[in-house]
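*Asks:* Provided below for reference: sequence and predicted model.
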Amino acid sequence: MESVERILFRQLFDPESSTYTYLIADVYIQEAILVDPVLEQVDRDLQTLEELGVTLRYCLETHIHADHITGTDQLRKLTRCRSIVPQNPHTICADRQIQDGEILRLGDIQIQAIATPGHTDSHFAYLINDDRVLTGDSLLIRSCGRTDFQNGDAGKLYDSITQRLFTLPDTTLVYPGHDYWGHAISTIGEEKCWNPRFVDSPGDPATRKSRAAFIELMANLDLPIPHKMVEAVPANELCGKTL
């Protein structure tokens, strides 16, 4: 279990893309990890690192994003941090690929990689010190990521969430990669009970949607394509390097 005095955990927000970036630092060794940084927020992130008195060691991505350009390339140039992406990504720019089940350690910080494909074909969640999970664009608060581009697959997303994330303890804190309704944090237990993408009667986890019903639901969302997708995906395949 983490020590409050030793481990810093910050949830940072980009209002344009509704993206959460997470800063996790061990103050004893004065080193930090940023998860899903956003290019337009690099100055904010650098200022936060300076104010906390920590050096950026890693930028860690949950997946190749379509709605914003990652800040990893700029942060790597400015701080000499290392870029880490999920295994089998559509990119060759990263310093390292993390594997399903692998544990990344930085001082007292322990990050376990959990493969959660479905939103994209290479997507990971990260379990932090066994008490909170960064779910990226897979499980959102009272929702989930879309599956209609970047080799998305609704059936795989259903399996990822129900078989991998929903099997974590109910008390596990859920920190998503996005939120569009003003939510910041949930728990696995809450999402199993109240997420309408996965239960027919919110409040009753016994009414879990079938895999087939979930696939049908996702096929009929009719969502607009992210307006930055054309520029974001190619840039993120280069770790945020814009051409």
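*Replies:* Received the coordinates, thanks. Numbers count the residues shown, from 1 in each chain.
*Asks:* alpha carbons only for contacts and neighbour counts from here, please
*Replies:* Noted.
*Asks:* longest helix anywhere in the protein?
*Replies:* Using DSSP state H, we find that the single longest helix of the chain is helix 42-52.
*Asks:* so how far is that one from its chain's centroid?
*Replies:* Here the centre of helix 42-52 is set off from its chain's centre by 20 Å, with C-alpha atoms, centre = their mean, to the nearest Å.
*Asks:* Would you mind listing the buried residues in it?
*Replies:* Buried positions in helix 42-52, judged by neighbour count with 16 or more other C-alpha atoms under 10 Å: Val42, Asp45, Leu46, Leu49.
*Asks:* this is the comparison structure:
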Amino acid sequence: MLIFRQLFDPTSSTYTYLLGSAGEALLIDPVYEQERRDLALLRELGLRLVATLDTHVHADHVTAAWRLKQRSGSAILLSAAAGAENADRLLRQGDKVSFGGRYLEVRATPGHTNGCLSYVLDDHSMAFTGDALLIRGCGRTDFQQGSAAQLYRSVREQILSLPPACLLYPGHDYRGLTVTSVAEELRYNPRLGGDASEADFSGYMNHLGLPHPKQMAIAVPANLRCGRPEQEQAVPGEPDWAPLELSFGGIWEISPATLAERLSPAAGLQLLDVREPEEFEDALGHLPGARLLPLGELGARIVELDASRPIVTICRSGARSAQATVLLRKAGLERVANLRGGMLRWRAEGLPVEGGRD
């Protein structure tokens, strides 16, 4: 079964695509600032990242390819025509990129940049067009070796020649549109569809007069290094008080085993149980040293907490305590984590409790 997810970065309006099969995955156009989100989703879906693929050397965001390689061992793949450093495999027309028994076919679609690639799923049911073809539009052709004539030929020959029902997923969209199809773009794309000729398209593109992307001076040099920093640096904002994992939902979590190792007073943790009083004393019991502060009272009593000490929130299953972490962070308390799985998982792993019954 194919696993497919379309992810969005609101700052650059970039789409990142996850494709998975048989435990292996690819990421297309990962964004530097979204590395944690992408790794969290891979972990939750039980997928191993095989490779990252960029459709081109982006001018409006920095790729996460290098960071993901350091964290997961994934290979970095992009066009041989891009002229980038640090890639593990340089791709050309007709190459195949395999994952879990499936593959993407590489199609060269230059014109927006020299190194633009589109990736077509093996059964031709979907294609990932980067900035070569957007929904009812296309990438600009006035910088990074752009060529209107070349882009016209690339799109018409390599993308719009696919089956009419093939779904097309762009690298960006600034209006919130998510997907189109070959049939739609052939009929409705005002630049490349219908009876538009190469001369029509070139005339249109050569008179756009658009300003250059704001991040171009930063993004292009960084992407020519595949996102590798000029100087090695720590991941910003990484929690330093315990090994935590960020969930795809954006919640920092601590595992029961990790928390159990840090239950001594010397660790300085505040254990905040947000269940109701009767639950605190019921069959599940509670963690040694935990403080009861029901979720409904938390907002009014945050001032009672010690802002200098990390907080672990706890409930029956981890749902209410996840909401508690959101409330605490909104109140300015940054060193907060949710006990993954709550008391149910804590008890299932045979960890110590006060009260409770077998």
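*Replies:* It's in. Computed from a predicted structure; not experimentally measured.
*Asks:* rewinding a little: quick one: the longest helix of the first structure aligns where in the second structure?
*Replies:* Using TM-score structural alignment, helix 42-52 of the first structure lines up with residues 35-45 of the second structure.
*Asks:* After superposing, tell me the mean distance of the matching stretch to the first structure.
*Replies:* With mean C-alpha distance after the TM-score superposition for the first structure, stretch 35-45 of the second structure departs from the first structure by a mean of 0.6 Å once superposed.
*Asks:* I figured Asp170 of the first structure hits Ser186, correct?
*Replies:* No. With contact defined as C-alpha atoms under 8 Å, Asp170 of the first structure does not count as touching Ser186 (10.3 Å).
*Asks:* quick one: which of those two has more around it?
*Replies:* Ser186 (18 against 15; other C-alpha atoms under 10 Å).
*Asks:* For the first structure, which segments count as helices?
*Replies:* Taking DSSP H to define them, one finds helices in the first structure at 42-52, 72-79, 154-159, 188-194, 211-219, 229-236.
*Asks:* What residues sit buried inside the fifth one?
*Replies:* It stands for helix 211-219 of the first structure. Arg211, Phe214, Ile215, Met218.
*Asks:* so how far is Arg146 of the first structure from the second one?
*Replies:* So the one you mean is Phe214 of the first structure. 12 Å (C-alpha to C-alpha, to the nearest Å).
*Asks:* The last one now?
*Replies:* When distance is defined by C-alpha to C-alpha, Met218 of the first structure is 7 Å away from Arg146 of the first structure.
*Asks:* what is in contact with those two at once?
*Replies:* Both Met218 of the first structure and Arg146 are contacted by Ala154, under the criterion C-alpha atoms under 8 Å, 6 or more residues apart in numbering.
*Asks:* Report the contact partners of the spatially most central residue of the first structure.
*Replies:* Centroid-nearest residue in the first structure: Gly136, 2.1 Å away (criterion: C-alpha atoms, centre = their mean). Listed by C-alpha under 8 Å, 6+ apart, the contact set of Gly136 of the first structure reads Thr62, His63, His123, Phe124, Ala125, Tyr175, Pro176, Gly177, His178.
*Asks:* Output these in JSON lines; the columns should cover distance to Asn236 of the first structure and neighbour count.
*Replies:* Below are those laid out as JSON lines (distance: C-alpha to C-alpha, whole Å; neighbours: other C-alpha atoms under 10 Å):
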{"residue": "Thr62", "distance to Asn236 of the first structure": "12", "neighbour count": "25"}
{"residue": "His63", "distance to Asn236 of the first structure": "9", "neighbour count": "26"}
{"residue": "His123", "distance to Asn236 of the first structure": "14", "neighbour count": "29"}
{"residue": "Phe124", "distance to Asn236 of the first structure": "16", "neighbour count": "29"}
{"residue": "Ala125", "distance to Asn236 of the first structure": "18", "neighbour count": "30"}
{"residue": "Tyr175", "distance to Asn236 of the first structure": "22", "neighbour count": "26"}
{"residue": "Pro176", "distance to Asn236 of the first structure": "19", "neighbour count": "27"}
{"residue": "Gly177", "distance to Asn236 of the first structure": "16", "neighbour count": "25"}
{"residue": "His178", "distance to Asn236 of the first structure": "17", "neighbour count": "25"}
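*Asks:* closest to Gln163 of the first structure among the residues you listed?
*Replies:* Gln163 of the first structure lies nearest to Ala125 out of these, by C-alpha to C-alpha, at 13.0 Å.
*Asks:* how about the closest one, what's its partner in the second structure?
*Replies:* Using TM-score structural alignment, Ala125 of the first structure pairs with Ser118 in the second structure.
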